[in-house]
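In: got a structure for you, letters missing:
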């Protein structure tokens, strides 16, 4: 049950966060985008990170019930995709999130955000899709348990 709760927290937050930021951008409001940039980091702290912890803390013992991570191809593939998603998150998304905050903080709510903010946001969208699709594939592997090799 902890594994499923972790997956719901993790996947739910990473999917909703991207949609939320896209909606914030569509408003054209500097104040909404500034709020969104800060909120994304907080949601990672309260939802994404606890989801990751629950997935790993419960998933590793569950994998041992199947014979271990390296003995079951779909578990190994799912874990590798999950780890790769984490690399994208830590290496690309978090730095972009922090950069968006730094770029937006000095801007007053009635001023326009700098173009560098939007370049960063659009790069964040692209890598966010990658970081979302990888664990979704992982989820499908966990549910379907296909014979891979």
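Out: Great, that's in hand. Computed from a predicted model, the values in this text were never measured in an experiment. Residues are numbered from 1 along each chain as shown.

In: all contacts plus neighbour counts: C-alpha atoms, from now on.
Out: OK.

In: ok, the closest residue in space to residue 135 that isn't next to it in sequence - how many residues close by?
Out: Nearest residue to residue 135, sequence neighbours excluded (CA to CA, 6 or more residues apart in numbering): residue 82, at 5.2 Å. Around residue 82 sit 23 other residues, with neighbours defined as other CA atoms under 10 Å.

In: Residue 26 now?
Out: 11.

In: Included below, for side-by-side comparison, is a second structure:
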């Protein structure tokens, strides 16, 4: 019974990470494409909140439930697919942390532009490019982790 509860929580956490990340990326991209500073500011505000509530919760829950699952099954952390997942989790985390800061900065820059009636500044566009670049390894790592969780390949 414990195993199935842990597995359920772990799978839900993976869905939250992937789903929230995908949704955030879609809504931020659509807001950015509008070039409407007020729309970008509102969207980025919701995105930052979603990252703090959903992504951060899943980021904490995943290693906890993963470790408890590994312990429940008696598997070593050195098992190839587990070690690979942990490495990719680190990559995703290293990409996600600056992305959260960038999202807050994008929100603030868009708010200032909307308040003054100005176009989004060059700093906004530079940071948005970094947001996209860092999002790729973050999202890709989560996709690979999910594949490893399902396939459990032996190398």
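Out: Here it is on my side, so go on. Remember, it's a predicted structure, so these values are computed and weren't measured experimentally.

In: Can you give the structural similarity as a TM-score?
Out: The TM-score (TM-score structural alignment, normalised by the length of structure 1) is 0.90; 146 aligned residues with a CA RMSD of 1.4 Å.

In: ok so, going back, in structure 2, what sits opposite the residue nearest to residue 135 of structure 1 in the alignment?
Out: Applying TM-score structural alignment, one finds that residue 82 of structure 1 aligns to residue 89 in structure 2.

In: Equivalent analysis for residue 34 of structure 1, please.
Out: Checking TM-score structural alignment: residue 34 of structure 1 goes with residue 41.

In: swap in residue 2 of structure 1?
Out: Under TM-score structural alignment, residue 2 of structure 1 pairs with residue 9 in structure 2.

In: Can you check which part of structure 2 the helix of greatest length in structure 1 sits on?
Out: Taking DSSP state H as the criterion, structure 1 has its longest helix at helix 115-144. Under TM-score structural alignment, helix 115-144 of structure 1 corresponds to residues 122-151 of structure 2.

In: List the superposition-based mean deviation of that stretch with respect to structure 1.
Out: With mean CA distance after the TM-score superposition for structure 1, stretch 122-151 of structure 2 departs from structure 1 by a mean of 0.8 Å once superposed.

In: now the helix or strand hosting residue 97 of structure 1 and helix 115-144, what's the angle there?
Out: Assigned by DSSP states H and E, residue 97 of structure 1 belongs to helix 94-104. Here helix 94-104 of structure 1 runs at an angle of 150 degrees relative to helix 115-144 (axes from the mean of the first three to the mean of the last three CA atoms, to 10 degrees).

In: In space, not sequence, find me the middle residue of structure 2.
Out: residue 21 (4.5 Å; CA atoms, centre = their mean).

In: okay but that residue is in contact with residue 140, surely?
Out: No. Counting by CA atoms under 8 Å, residue 21 of structure 2 sits too far from residue 140 to count as a contact (10.8 Å).

In: rewinding a little: in contact with the match of residue 34 of structure 1, which residues?
Out: Residues in contact with residue 41 of structure 2 (CA atoms under 8 Å, 6 or more residues apart in numbering) are 106-111, 114.

In: which of those residues lies closest to residue 146 of structure 2?
Out: residue 106 (29.4 Å; CA to CA).

In: neighbours around that closest one, how many?
Out: 27.

In: For it, which non-adjacent residue is closest in space?
Out: For residue 106 of structure 2, the spatially nearest residue (CA to CA, 6+ apart) is residue 124, at 5.8 Å.

In: tell me the contacts of the one you found?
Out: Taking CA under 8 Å, 6+ apart, we find residue 124 of structure 2 in contact with 105-106, 109-110.

In: same thing but 10 Å
Out: The contact partners of residue 124 of structure 2, by CA atoms under 10 Å, 6 or more residues apart in numbering, come to 32, 102-103, 105-110, 113, 130.

In: how about the helices of structure 2, start to end?
Out: Taking DSSP H as the criterion, structure 2 contains helices spanning 2-34, 37-50, 56-73, 80-116, 122-151.

In: from those helices, which stretch is densest packed?
Out: helix 37-50 (a mean of 20; mean count of other CA atoms under 10 Å).

In: what does residue 100 of structure 2 align to in structure 1?
Out: Match for residue 100 of structure 2 (TM-score structural alignment): residue 94.

In: before we move on, what about residue 55 of structure 2?
Out: Checking TM-score structural alignment: residue 55 of structure 2 goes with residue 48.
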